[in-house]
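>>> Sequence and predicted model, in that order:
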Amino acid sequence: MSQDSNTHFGFSQVPVEQKQAKVGAVFDSVARRYDAMNDLMSFGVHRMWKRFTIAKSGVRKGYSVLDIAGGTGDLSRKFADIVGPEGRVVLADINASMLEVGRTRMLNEGYAAPLEYVQANAEKLPFPEDSFDCVSIAFGLRNVTDKDAALAEMCRVLKPGGRLLVLEFSKPQNPLLAKMYDAYSFKALPMMGKLVAQDSDSYKYLAESIRMHPDQETMLGMLQTAGLSLCKYYNLSDGIVALHTGIKA
């Protein structure tokens, strides 16, 4: 991606080199209230989506797992329970505020080994190739500037036979639900953000970023282009969210 080109920030166009900072400002703003807003916005259903992701991960005791854009640690905590002290779970996030919230939360809940915390850009992961049995990214890929580069990096750091999990908002399959979802996203979410997080603009961006994210079939092709095989996706809540998976050959 050319450094003098533009990319989307929600529905707006911004220079490529500015998007990372703008996304960072959004998550600096929402970090402290991120968990409460997730429960409120999804009516708690995000927990079911994440449980489904864990169930499809194939992670076992002793595995090494990289949780990219791991934020406040929902997936990392579950992975840590599964892999045990013999395993390794790296909670990675590009945003220092989100990473600190996640680290504090995990320590307060008594989690130590096998957890590690790394501030990392998904487009340039600071890990050797063939490092992890599983790589996950939940509700983070849509915020990445160069998604193809990030997916290629995720594939690079997977071990042969390792699995990538991409949990992300996608395209509802029912047209009536899609209309209701649009109304909720663009009217209710910013209002909730203003009332709960004192920040309506960040939640307006989050709603817009969902609409700019590739649909299910496009994402499937992107995983295949990144070098993954046996790629598939599962529509959750009629496609409001989709889990994409792929295996490194």
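Structure's in. What do you need? Bear in mind that the values here come from a model prediction, so they are computed numbers and not experimental data. Residues are numbered from 1 along each chain as shown.
>>> can we go C-alpha only for contacts and neighbour counts from here?
OK.
>>> For Met180, the count of nearby residues, please.
By the criterion of other CA atoms under 10 Å, Met180 has 10 neighbours.
>>> let me redo that: Gly246
23.
>>> In three-state terms, label it for me.
strand (DSSP: H, G, I helix; E, B strand; the rest coil).
>>> Let me see the contact set for it.
Arg163, Leu164, Leu165, Leu223, Gln224, Leu228, Ser229, Leu230, Cys231, Lys232 (CA atoms under 8 Å, 6 or more residues apart in numbering).
>>> Distance of the third one relative to Lys204?
The reference is to Leu165. Separation of Leu165 from Lys204 (CA to CA, to the nearest Å): 26 Å.
>>> The top helix by length along the chain: what's the following helix or strand?
Longest helix in the chain by number of residues, with DSSP state H as the criterion: helix 16-30. Scanning forward in sequence from helix 16-30 by DSSP states H and E, the next helix or strand is helix 34-42.
>>> how far does whichever helix or strand comes after that following helix sit from the chain's center?
Using DSSP H and E, the helix or strand that follows helix 34-42 in sequence is helix 46-55. With CA atoms, centre = their mean, to the nearest Å as the basis, helix 46-55 stands 13 Å off its chain's centre.
>>> Show me what helix 46-55 is packed up against.
helix 74-83 (3 or more CA pairs under 8 Å, 6 or more residues apart in numbering; DSSP states H and E).
>>> Enumerate the positions of the helix it packs on that are buried.
The neighbour-count check on helix 74-83 (16 or more other CA atoms under 10 Å) flags Asp74, Leu75, Ser76, Arg77, Phe79, Ala80, Ile82, Val83 as buried.
>>> Quick check: chain neighbours aside, which residue is closest to the first one?
Going back to what we said before, that points to Asp74. Lys50 (7.8 Å; CA to CA, 6 or more residues apart in numbering).
>>> Use this one as the comparison:
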Amino acid sequence: CRCRALLSRPARALRARRGLAAGPEMHFGFQTVTEEERREKIYQVFENVAKKYDVMNDSMTLGIHRVWKDILMHKMNPCPGTLLLDVAGGTGDIAFRFINYVRAVRQRQLQRKLKHHQNLSWQEIFESYQKDKFNSLGDSQVVVCDINREMLKVGKQKAQHLGYSEGLSWVLGNAEELPFDDDKFDVYTIAFGIRNVTRIDLALQEAYRVLKPGGRFLCLEFSHVSNPLLSRLYDLYSFQVIPVLGEVIAGDWKSYQYLVESIRQFPPQEELKAMIEDAGFFKVDYENLNFGIVAIHSGFKL
């Protein structure tokens, strides 16, 4: 199995950890903390919210996060045979969409194939259909990588409940030091995760490293609203409503207070674009969704 071969190789994860000293000060929301404190606090946030993560996403965004993720998938437009790495994808939303998308493409391919072979006998058509039926992803695979065990646990439970198993793997790993060899993946996605990475520059370098030449980087993340009136309304909703929802639904005000604060500390669209370019990516651009509440950044490893 191609996927088992990929994961069984001892990755270059044993290389020296880069820049992980606890010295530099950085932000955890509006707090100033050391680098190591930030790592620990963010890990604790997602350990606390894992079981209610999906419910809170629906509540906070009124379900619009589903549309944003669908747009990301259509922008990716994966074909059968694509190998996707979804980083910080613990609960599986991007992975499941990827599988559904590729299956739909495969189904359309099969229908076109049968349409062009109308002179085949019923037996030949049946055998062809059965053969393709058992390879519904066309050798596509998605590897979900997340640093948080609880998030991965929730994702695996969802996958089992929804019947996803083919072409799907779960790996515990750090975005800043991915446990994969160079030039392995066709596409790298990170949805609502890069904001929680302590060293974004290292995560971007790792994304570049593990992508094949010609591979694509896609990042979906909360961003900055440029319209002053909408920005004020968005701030009002974020600071007055989201932490309350966190307390009511997840019993956790502080984690969702961090969430809204972290969005304000995150680099704006142009700054993140420059960081992606600095990591080596070409043809970097971004698309604002809902007036910049979120943005999709894209780049290629050439």
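Structure received. Computed from a prediction, not measured in an experiment: that's the story for all the values here.
>>> How close are the two chains, by TM-score?
Aligned and superposed, the two chains score 0.98 in TM-score terms (TM-score structural alignment, normalised by the length of structure 1); 249 aligned residues with a CA RMSD of 1.0 Å.
>>> ok so, going back, which single one of the buried residues of helix 74-83 of structure 1 is nearest to Thr218 of structure 1?
Leu75 (24.7 Å; CA to CA).
>>> what's the distance between the alignment partner in structure 2 of the closest one and Phe282 of structure 2?
In structure 2, Leu75 of structure 1 lines up with Ile94, judged by TM-score structural alignment. Ile94 of structure 2 sits 24 Å away from Phe282 of structure 2 when distances are taken as CA to CA.
>>> Also Asn288 of structure 2?
In terms of CA to CA, Asn288 of structure 2 sits 19 Å off from Phe282 of structure 2.
>>> From what I see, Leu236 of structure 1 and Ala242 are in contact.
Yes - taking contacts as CA atoms under 8 Å, Leu236 of structure 1 lies within contact range of Ala242: 5.5 Å.
>>> Mind reading off the mean deviation between the top strand by length along structure 1 and structure 2?
For structure 1, the longest strand by residue count, based on DSSP state E, is strand 158-169. For strand 158-169 of structure 1, the mean deviation from structure 2 after alignment is 0.5 Å (mean CA distance after the TM-score superposition for structure 1).
>>> Specify, as a residue range, where that strand falls in structure 2.
Strand 158-169 of structure 1 covers residues 211-222 of structure 2 once aligned (TM-score structural alignment).
>>> which residues touch the counterpart of Leu228 of structure 1 in structure 2?
Alignment note (TM-score structural alignment): Leu228 of structure 1 maps to Phe281 of structure 2. By CA under 8 Å, 6+ apart, the residues touching Phe281 of structure 2 are Tyr208, Gly299, Phe300, Lys301, Leu302.
>>> Compare those residues and tell me which is most surrounded.
For the contacts of Phe281 of structure 2, the largest number of neighbours (other CA under 10 Å) sits with Tyr208, at 26 neighbours.
>>> Can you show me the strands along structure 1?
Counting by DSSP E, the strands of structure 1 are 6-9, 12-15, 64-68, 88-93, 115-119, 132-138, 158-169, 228-236, 241-248.
>>> orientation of the longest one relative to strand 241-248 in degrees?
Which is strand 158-169 of structure 1. Relative orientation of strand 158-169 of structure 1 versus strand 241-248 (axes from the mean of the first three to the mean of the last three CA atoms, to 10 degrees): 170 degrees.
>>> same deal with the fifth one?
For the pair strand 115-119 of structure 1 and strand 241-248, the angle between their directions (the same axes, to 10 degrees) equals 100 degrees.
>>> Quick one: average offset of strand 115-119 of structure 1 versus structure 2, please.
Relative to structure 2, strand 115-119 of structure 1 is 0.4 Å off (mean CA distance after the TM-score superposition for structure 1).
>>> Tell me which other helices or strands that strand touches.
Going by 3+ CA pairs under 8 Å, 6+ apart, strand 115-119 of structure 1 lies up against strand 88-93, helix 96-108.
>>> Compare the ones you listed and report which one is nearest to Thr145 of structure 1.
strand 88-93 (14.3 Å).
>>> Closest one of the buried residues of helix 74-83 of structure 1 to Val45 of structure 1?
Asp74 (13.1 Å).
>>> what about the aligned residue in structure 2 for Ala120 of structure 1, distance to Leu245 of structure 2?
Correspondence of Ala120 of structure 1 to structure 2, assessed by TM-score structural alignment: Gly173. Applying CA to CA, the value for Gly173 of structure 2 to Leu245 of structure 2 is 30 Å.
>>> picking that back up, so Leu236 and Ala242 of structure 1 - more neighbours on which side?
More neighbours surround Ala242 than the other of Leu236 of structure 1 and Ala242, with 24 against 18 (other CA under 10 Å).
>>> returning to what we had before: so what touches the longest strand of structure 1?
Here strand 158-169 of structure 1 has contacts from 53, 57-58, 129-142, 154-155, 210, 213, 239-249, using CA under 8 Å, 6+ apart.
>>> what does stretch 132-146 of structure 2 give?
In contact with stretch 132-146 of structure 2 (CA under 8 Å, 6+ apart) are residues 3, 79-90, 92, 95, 98-99, 102-103, 106-107, 110, 152, 166-175.
>>> gap between the two ends of it?
Termini of stretch 132-146 of structure 2 sit 32 Å apart (CA to CA).
>>> tell me which residues in that stretch are buried?
Ser136, Leu137, Gly138, Asp139, Ser140, Gln141, Val142, Val143, Val144, Cys145, Asp146.
>>> Give me the nearest residue to the fifth one, chain neighbours excluded.
Using CA to CA, 6+ apart and skipping residues adjacent in sequence, the residue nearest Ser140 of structure 2 is Gly81, 4.1 Å away.
>>> What does the one you found correspond to in structure 1?
So, by TM-score structural alignment, Gly81 of structure 2 is matched to Gly62.
>>> what residues are up against that match?
Val83, Gly84, Pro85, Glu86, Gly87, Arg88.
>>> next one: Asp148 of structure 1
Listed by CA under 8 Å, 6+ apart, the contact partners of Asp148 of structure 1 are Met222, Ala226.
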